[in-house]
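In: The following comprises the amino acid sequence and a computationally predicted model.
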Amino acid sequence: MAGHSKWANIKHKKARMDAKRGKLFTKLGREIIVAAKLGGGDPEANPRLKAAIQKAREANMPNDNIIRAIKRGTGEIEGADYEEVVYEGYGPGGVALLLKATTDNRNRTASEIRHLFAKNGGNLGENGCVAWMFDMRGLLTVDLNEVQQDPEEIMLESIEAGAEDVSVEGETVEIITAPDELMTVKETLAEKGYKFTIAEVTMIPKTTVSVSDREQAEKILKLVDVLEDHDDVQSVYANFDIPDDLMKEIGQ
């Protein structure tokens, strides 16, 4: 699990750029719609919706947009009928890729995702071909440059708050939780003054594929990038392991 946040941090920088184009708001709105559709419109009784709303607020999404998305999910107002779908496949070098998307047209989205895989050196696979390689977990990351506490104190307080595992990767502390404990652990640590770079339910690979060749790493990251840029794709998870220095070079 160590190092999972390396690419995630780069993705979040990209997400802030997406917000300027309005794309992030669209994706956050769809997540709220699906969460409300599946679990109801009360965030206190629907952890997924609560997390989606918090993420939307952190991205400065207008409250009216959030309320409207909830009502669309619960059927109080009309709108496109989005459903959640999962796509699985392989990228260059045999890297496993798991995608979560929301769509109102499964056939269209599947065709477009298949095209993106093929165009960028990958293959869209059958359901179940790579899902077994990932575990669903809550992920919190803390930037050591932005807190007063030392890593050992953060690790101890995180475990006391209910975290399953804590590791230090460079200047980042990764806190792993059970999916349904993410918000509880986050709120407990937030009360102690912690701020998080990442706070989300994610899919963490059980094993990774080491990629040290720059050309291959660039191909993998390009495929991930174009998949993430697709309007219907909410999240892309992969099991590559690219060295820090190479990741920084490519991410600049």
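Out: Looks like it came in fine.
In: switch to C-alpha atoms for all contacts and neighbour counts from now on
Out: Fine.
In: List the residues that contact the closest residue to residue 211 other than its chain neighbours.
Out: Leaving out its chain neighbours, the residue that sits closest to residue 211 by CA to CA, 6 or more residues apart in numbering is residue 242, at 5.1 Å. Residue 242 makes contacts with 210-212, 217, as judged by CA atoms under 8 Å, 6 or more residues apart in numbering.
In: putting a second one here so we can go through both:
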Amino acid sequence: MAGHSKWANIKRQKARVDAVRGKTFTQLSRAIIVAARNGIPDPDGNFQLRTAIEKAKAAGIPNDNIDRAIAKGAGTADSNAQLEEIRYEGYGAGGVAIIVEALTDNRNRTAAELRFAFTKRGGNLGETGCVSWMFDLKGVCTIVGSIDEDRLLEAALEGGADVYELLDDEEQPGAEVFTTVVNLERLNTALRAEGFKVSDAELRWVPQTTVLVEDPEQSKQLLKLIEVLEALDDVQTVTANFDLADELLG
């Protein structure tokens, strides 16, 4: 059941090298709006909304901003913005597959921004479905802190997890626990009940296989592309199917 999360290590390395900022207020607020719109505007009865609010608070978004975002999603506040959830797919340098999930009120603007970002960094924006067949949509709980594997295994099995992967980082230890989409809330509850600190519970596209990147220039292009994509206000998540060679993670 155990493994090691290369993608998590890549994301951490990218954050250190590029000093990537956290999600902007706009991105996090939009996630709250959509969550409130898709379910009831009460976090106690809406897991997606509860998770979005937790992320927003962790990023320092004031409660007033959170309340306004919930009201917009519930339709109790004046707002002309009609946000759509859209998945974009494309290729990075060397043919690496990339999935971008966005919330936008203007499809044309978002597509143009993404196309420019892909092209400038050696990739290209493709058609919907061109790479998603290489990924599976999973529920993922991220745990931070030292891990007792026996306890984690017990909690993961209790929560209906498929697999967990340890984060190979002495400075920031933790683990990612994977499950089916519909089982994410149950897993989150089980892990918290066992005293684990769950920093994030999300849906994520997980690659079925990965491409090993050993060339430093290709690595720089890919990491820069992901950084540029994540900086766009309309973008919520970016996932790719590459691993970096160990010497590039140092």
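Out: Thanks, I have it. These numbers were taken from a predicted model, which means no experiment stands behind them.
In: Provide the TM-score value for the superposition.
Out: The TM-score (TM-score structural alignment, normalised by the length of structure 2) is 0.86; 242 aligned residues with a CA RMSD of 2.4 Å.
In: circling back to that earlier point, so what corresponds to the residue nearest to residue 211 of structure 1 in structure 2?
Out: Aligned by TM-score structural alignment, residue 242 of structure 1 pairs with residue 244 of structure 2.
In: I'd like the distance between its match and residue 229 of structure 2.
Out: 19 Å (CA to CA, to the nearest Å).
In: which bit of structure 1 covers the longest helix seen in structure 2?
Out: Criterion DSSP state H: the longest helix present in structure 2 is helix 216-231. The aligned range for helix 216-231 of structure 2 in structure 1 is 214-229, by TM-score structural alignment.
In: got the contact list for that stretch?
Out: 91-93, 95, 113, 116-117, 120-122, 211, 233-236, 242, 246, 250.
In: Just give me the mean distance for that stretch relative to structure 2.
Out: Comparison of stretch 214-229 of structure 1 with structure 2 after fitting gives an average deviation of 0.8 Å (mean CA distance after the TM-score superposition for structure 1).
In: And the strand ranked longest in structure 1, what does it pack against?
Out: Ranked by residue count and defined by DSSP state E, the top strand of structure 1 is strand 134-143. In terms of contact count using 3 or more CA pairs under 8 Å, 6 or more residues apart in numbering; DSSP states H and E, strand 134-143 of structure 1 is assigned the packing partners strand 172-177, helix 182-190, strand 198-205.
In: What's residue 176 of structure 1 aligned with over in structure 2?
Out: Under the alignment (TM-score structural alignment), residue 176 of structure 1 maps onto residue 178.
In: Its match contacts residue 141, correct?
Out: Yes: the criterion here is CA atoms under 8 Å, and residue 178 of structure 2 meets it with residue 141 at 6.6 Å.
In: Pretty sure residue 243 of structure 2 sits against residue 213.
Out: Yes: the pair residue 243 of structure 2 / residue 213 is scored as a contact, 6.0 Å apart, by CA under 8 Å.
In: How about the contacts made by the nearest residue to the match of residue 176 of structure 1 once chain neighbours are set aside?
Out: Of all residues not flanking residue 178 of structure 2 in the chain, residue 140 sits nearest, at 4.7 Å (CA to CA, 6+ apart). Neighbour list for residue 140 of structure 2: 176-179, 184, 200-204 [criterion: CA under 8 Å, 6+ apart].
In: Now, of the residues you listed, which are buried?
Out: 176-179, 184, 200-204 (16 or more other CA atoms under 10 Å).
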